[in-house]
Structure formats: structure tokens, C-alpha cells
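> Please find the sequence and the predicted model below.
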Amino acid sequence: MANIIEITDFEAPELDVYARYSEVQLLRIHEPKPGIFIAESPKVIERALDAGYEPISMLVEHRHIETQAKGLITRCGDIPVYTAEYEVLTKLTGFALTRGMLCAMKRRVLPTVAEVCQKAHRIAVLENVVNPTNVGAIFRSAAALHMDAVLLTPGCSNPLYRRAMRVSMGTVFQVPWTIFPEKEKWPEDGMACLQKLGFKTAAMALRDDSVSIDDAGLMAEDKLAVVLGTEGDGLGVTTIADCDYTVKIPMAHGVDSLNVAAASAVAFWQLGNRT
């Protein structure tokens, strides 16, 4: 049975996860155990539940209790569902809620790189992509365009940050992913791991020695990792040197590069696993 609780005290400690904790604080709240994340919007929450994530509580606008949030509230059993009018929730959280609904959920222990890549033939590797909007957009493209998994270096924005999840439309819960261990050195150890798993690596970079993205040999590779670099600077020199291919997207009208999220969509469309 739903446990609906009217918000009367902005300072109530049970609201801290929505109102006063940063993304990093939520990530580290139970260290060394996994932390918490805040899913935003019914679609994202639904996909998180479908993936087996455990809800802790909800924050729901009044008018959605008996409408678009009703099914999710029922699905979550007797967890606390804190509610108020839209203006109150906006004041509490400091931002406008997408479709009037947030859900605090428990993170899980991340799988290993080997576990994520066990059945994969096409994977994306993100190097220090720090903007959560870009991370979310890359996941959405990976889900839509036949990528089997996503690996991230520790310098990347976390895929379970609120904005990344929202931009991805919840596809972070549909595409297998993990983060390279911080104790391992990137790119040396990470590339060695990918090589051991049988992957050829393709660095997306604008270099004179690049092959075109439609190169026949590149597309024929059985297992391929598409490596994408940070906003602005792109991939590190050592990373590019360690990759089996350097790949460029042909440009017109004097355009020198694409945003990493846009480049990922082009690369995934051309190189994704369509079998």
C-alpha cells in the first residue's frame, strides 16, 4: 500500500537526498558500499526498476499521484512517497522537476570489464568525458545504434548522475556498462585488458594518419572498441598511439570536428553491431 507523506518541513532529514546532497555526496554516502542515485521522470524511473534497481523513496508532485506516477508508486510498494505542490518541490530541490517525479534508488556494485564485455562485439570506451549531458547522449546513441556495452575511465561523469540519466532517457539501465578500476593505469592497463578480451581498438581522432570511418578492414573486425575522448581536447596522445586504428569522420564546409556526443552517434551508426 502506498505510503503518501505530505511535506510540511523543508528541513526534514529524509529529504536531504533530494534537497541538500550533491551528486558526489550521494555517490559516496555509504562508502565503501555503493551509494545512492536520484532518477528523474517516469520513463527513467521505470527503466531503472525494470533493470532491478531498488527504490528508497519518491518525491512526487501532487497532481501526478493519481495520474502518471500512480503505476510506479504501486510498483514500489510501501516506500515513502513525499508530496507537495509543484512550486514547493521546485523550491525544495532547486530545479524544475521533469514530469514532477524523482526517485531515490540504491546503486549496485559495478561489474568487471570482463563481465560487461563477455558477449559483446561492439563497445564504446569513453575517456574523461566529464559533461553528464554528453555521457547521457552517448548512452542513448549506444542503445539505439547497436553498441553492446559502454566502458568509462574514472575521469568520466558518472552515468547515474541525474542529468546523464535524464538525457539518456533511461538507456543507462539498458546498455551494460562499467568503469575501469581507479587502481589500474589508463590507457596502458585498460588497453591491455581490451586486447586480452580480443578487441581491436579504434581511436576517434582527426589525424593525418587516420582511416576513414567506412574503412573495409575496420568494419570487418569481429570485436571492436570505439574510443572517444574528452570534450575539447579529445583523446590523449598515448591513447591514440595505443589504439589499433585511428579513425576520422569526413567533414564538409570547413568544419574541423563534431561534439563528442554527435561524433559517437555517427561512429555507432557506421560501426555498430547489426548482426
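Nice, thanks for sending it over.

> From now on I want contacts and neighbour counts done on CA atoms only, so please keep to that.
Fine.

> secondary structure element for V125?
strand 122-126 (DSSP states H and E).

> mind listing what's buried in the helix or strand just after that strand?
Next helix or strand after strand 122-126 toward the C-terminus (DSSP H and E): helix 132-144. The neighbour-count check on helix 132-144 (16 or more other Cα atoms under 10 Å) flags P132, T133, N134, V135, G136, A137, I138, F139, R140, S141, A142, A143 as buried.

> what does stretch 104-111 give?
For stretch 104-111, by 16+ other Cα under 10 Å, it's A104, M105, K106, R107.

> Okay, one more to line up with it:
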Amino acid sequence: MSNIIEISDFSLPNLDVFARLTETQLRNRLEPEMGIFIAESTKVIGLALDAGCEPISLLMERKYIAGQAHGIISRCGDIPVYTADRNLLAELTGFQLTRGVLCAMRRPHLPSVEEVCAGASRVAVLERIADSTNMGAIFRSAAALGIDAVLLTPSCCDPLCRRGVRVSMGTIFQVPWARIGSEPSQWPQQGMKILRKLGFKTVA
């Protein structure tokens, strides 16, 4: 059963994930298993749920409760659904919710390189992709081209930041991905050894 909460106090700590925490704070480097990401739009949230991501809370315009977000609310069980009109939400978040719905979700377990490459024939390795918009667009292209997996070198940005997730249109939850190395010193020498051991050849 949904738990609809009309926003009357901007200072509620439970609204911090939508309004006051930075991407770094959401990511929680010290305790990755406690990290959070924000999914935007019913389509992207639906794909995240399909991938097994755990929802924590929803923020949406009032009109979406019985409209576009009704199915998402039903799938999310009894988590808090914070709501207000469009202008009030823009004042809270600092931007217009062009897609009307945000969902705070637990970060999924990140698989190993070996796990995402198992059975893969075409793998894209990304180097120094520091812009989240570019990251999201690359995942969208990878999905369209039928790439089996994406590997991120240590110099790449976080694919699960809000803009990256939005631009990917949810493909970040459809294309398997992993990080190949956690420190800059582990790429390219150590990372390339892993890829060769797994039977891959570089083509570009």
C-alpha cells in the first residue's frame, strides 16, 4: 500500500536525497553498499526496478500519483511517496522536474569484470569519460549496437549519477557493466592482461 506524504516542510531529513546531498555524498565511497542513486522518469525507474534495484522513496508532482506514476507506485510497495505541486518541487530541488518523478534507490551490487564478460563477444572499454552526459549517451549507443558489456577504467565518472542515468534513458540498467581496476595505476597494463586472459582482442 502506498504511503503518500504531502510536503509541508522542506527541512525534512528524508528529503535530503532529493535536495541537499551531493552526488559524492549519495555515492558514499566509504560504504558503497549504503550508496544511493536517483532515477528520473517513470520509464527509467521502471527499468531500474526490472534490474532489481531497491527503491527507497519517491518524489513527484501531485498529478502523477493517479496518472503516469500509478504503476511505479504500485511496484514500489509501501515506501514514502513525497508529493507537491510543480513549483514547490522546483523550489525544493532547485530544478524543474521535466519528467515529473524522481526515485531514490539503493545502488546495485557491482559485478566483477569476469562476471560481466562471461559469454560476451563484444565489450566496450571506456577511458577517461569524465562527463556524465557523454557517459549516458555511450550506454545508450552500446545498447543500440548490441554491445554485450561495458567496462569502465578508473578515470571514468560514475554512470549512476542523476544526469548519466537520465541521458542513458535507463540503458545503464540493461547493458552489463563493471569497473576494470579501482586505481589509475591498474590501467592499462594490468587491465589489458585481464582482458587478454579472458580471450579478448582489442580492435580500436
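Perfect, thanks for sending it. Only a predicted model underlies this, so the values are computations on that prediction, with no experimental measurement involved.

> Just give the TM-score of the two.
Remark: TM-score between the superposed chains equals 0.96 [TM-score structural alignment, normalised by the length of structure 2]; 203 aligned residues with a Cα RMSD of 1.2 Å.

> The buried residues of stretch 104-111 of structure 1 into a markdown table, with extra columns for secondary structure and distance to L59 of structure 1?
Formatted as a markdown table, the buried residues of stretch 104-111 of structure 1 follow (DSSP: H, G, I helix; E, B strand; the rest coil; distance: Cα to Cα, whole Å):
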| residue | secondary structure | distance to L59 of structure 1 |
| --- | --- | --- |
| A104 | strand | 8 |
| M105 | strand | 12 |
| K106 | strand | 15 |
| R107 | coil | 18 |
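
> Looking at those, spot the one nearest P181 of structure 1.
Nearest to P181 of structure 1 out of the buried residues of stretch 104-111 of structure 1 is R107 (Cα to Cα; 16.8 Å).

> Counterpart of that closest one over in structure 2?
Counting by TM-score structural alignment, R107 of structure 1 lines up with R107 in structure 2.

> Surely that match and E31 touch.
No: contact criterion Cα atoms under 8 Å: R107 of structure 2 and E31 do not qualify, at 10.9 Å.

> okay, how far is it across stretch 139-159 of structure 1, tip to tip?
8 Å (Cα to Cα, to the nearest Å).

> Just give me how far it sits from the chain centre.
6 Å (Cα atoms, centre = their mean, to the nearest Å).

> Equivalent analysis for stretch 166-177 of structure 1, please.
With Cα atoms, centre = their mean, you get 6 Å for stretch 166-177 of structure 1.

> So what would you say the end-to-end distance of it is?
17 Å.

> Likewise for stretch 62-77 of structure 1?
By Cα to Cα, the extent of stretch 62-77 of structure 1 from end to end equals 18 Å.

> got it, and stretch 77-87 of structure 1?
Note: stretch 77-87 of structure 1 ends 27 Å apart using Cα to Cα.

> Identify the residues contacting that stretch?
Contact partners of stretch 77-87 of structure 1, identified using Cα atoms under 8 Å, 6 or more residues apart in numbering, comprise 1-7, 55-63, 73, 89, 100.

> which of the residues you listed count as buried?
Buried among the contacts of stretch 77-87 of structure 1 by 16+ other Cα under 10 Å: 4, 7, 55-62, 73, 89, 100.

> Which of the helices or strands spans the spatially most central residue of structure 2?
By Cα atoms, centre = their mean, structure 2 has its centre lying nearest to L160, at 3.3 Å. Using DSSP H and E, L160 of structure 2 sits in no helix or strand.

> I'd say it and V44 touch.
No: applying Cα under 8 Å, one finds L160 of structure 2 not in contact with V44, separated by 11.9 Å.
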